[in-house]
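1. Provided below are the primary sequence and the corresponding predicted coordinates.
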Amino acid sequence: MNAHPQFSEDSASADQASPQVPPPPRLLRLPEVIDRVGLRRSAIYQRMSEGRFPKSRSLGPKCTVWVEEEIDAWIRSIADKPHRDAR
């Protein structure tokens, strides 16, 4: 019995031929943004207008989305800030 798994030449060459491509950017709707950042709708739009939150994109008259990476970067920027003393 062979202890090493056997791969066909097709699967091995396919792995080498296709470089790792990053996934395409995801777009998030408002309910998912709210869940991720823990802010209410009004706070999100207030901070957007002040330039303190990523801008949304319009996909149509009633469809607004945010780019996932921009939301993730915003979360990281908040997490990287030092804690404020509770005094």
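-> Looks like it arrived, so ask away.
2. all contacts plus neighbour counts: C-alpha atoms, from now on.
-> OK.
3. max-length helix in the chain?
-> helix 68-80 (DSSP state H).
4. give the other helices and strands that that one contacts.
-> In this structure, helix 68-80 packs against no helix or strand, with contacts taken as 3 or more C-alpha pairs under 8 Å, 6 or more residues apart in numbering; DSSP states H and E.
5. and the comparison structure, right after this:
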Amino acid sequence: MNKIPESGFLRLRQIIGNKQKGEQGFFPVSASTWWKGVKEGRYPQPCRSLGQRITAWRAEDIRALIESASAGGNN
């Protein structure tokens, strides 16, 4: 698994992985589970300022989510 960058942005497949291609993500849940979590506020909101058709999340937000989950927080 790759390391989360100090800053920058991550696309969804980098975060959750891609089981069909055998790629492991940083937070391995299904895409539908991820989007449900975003809607419910359990997962960070995407940053949509990158472009009209580009959805990405701040690396800092994903790192905080992983740290929270590993510390026993809700995921």
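-> Structure received. Computed from a predicted structure; not experimentally measured.
6. so what number do they get for TM-score?
-> Once superposed, the chains reach a TM-score of 0.71 (TM-score structural alignment, normalised by the length of structure 2), with 60 aligned residues with a C-alpha RMSD of 1.8 Å.
7. what does the longest helix of structure 1 correspond to over in structure 2?
-> Mapping helix 68-80 of structure 1 onto structure 2 (TM-score structural alignment) gives residues 59-71.
8. ok now the matching stretch, how far from the chain's centre?
-> Taking C-alpha atoms, centre = their mean, to the nearest Å, one finds stretch 59-71 of structure 2 lying 9 Å from the centre of the chain it belongs to.
9. related to what we said a few turns ago, show me which residues of the longest helix of structure 1 are buried.
-> Judged by neighbour count (16 or more other C-alpha atoms under 10 Å), helix 68-80 of structure 1 contains these buried residues: 68, 70, 71, 74.
10. show me where structure 1 has strands.
-> Under the criterion DSSP state E, structure 1 contains strands at 27-28, 57-60, 63-67.
11. which of the ones you listed sits most buried?
-> Neighbour counts (mean count of other C-alpha atoms under 10 Å) averaged over each of those peak at strand 27-28, with a mean of 18.
12. so what touches it?
-> If you take C-alpha atoms under 8 Å, 6 or more residues apart in numbering as the criterion, strand 27-28 of structure 1 is touched by 65, 66, 67, 68.
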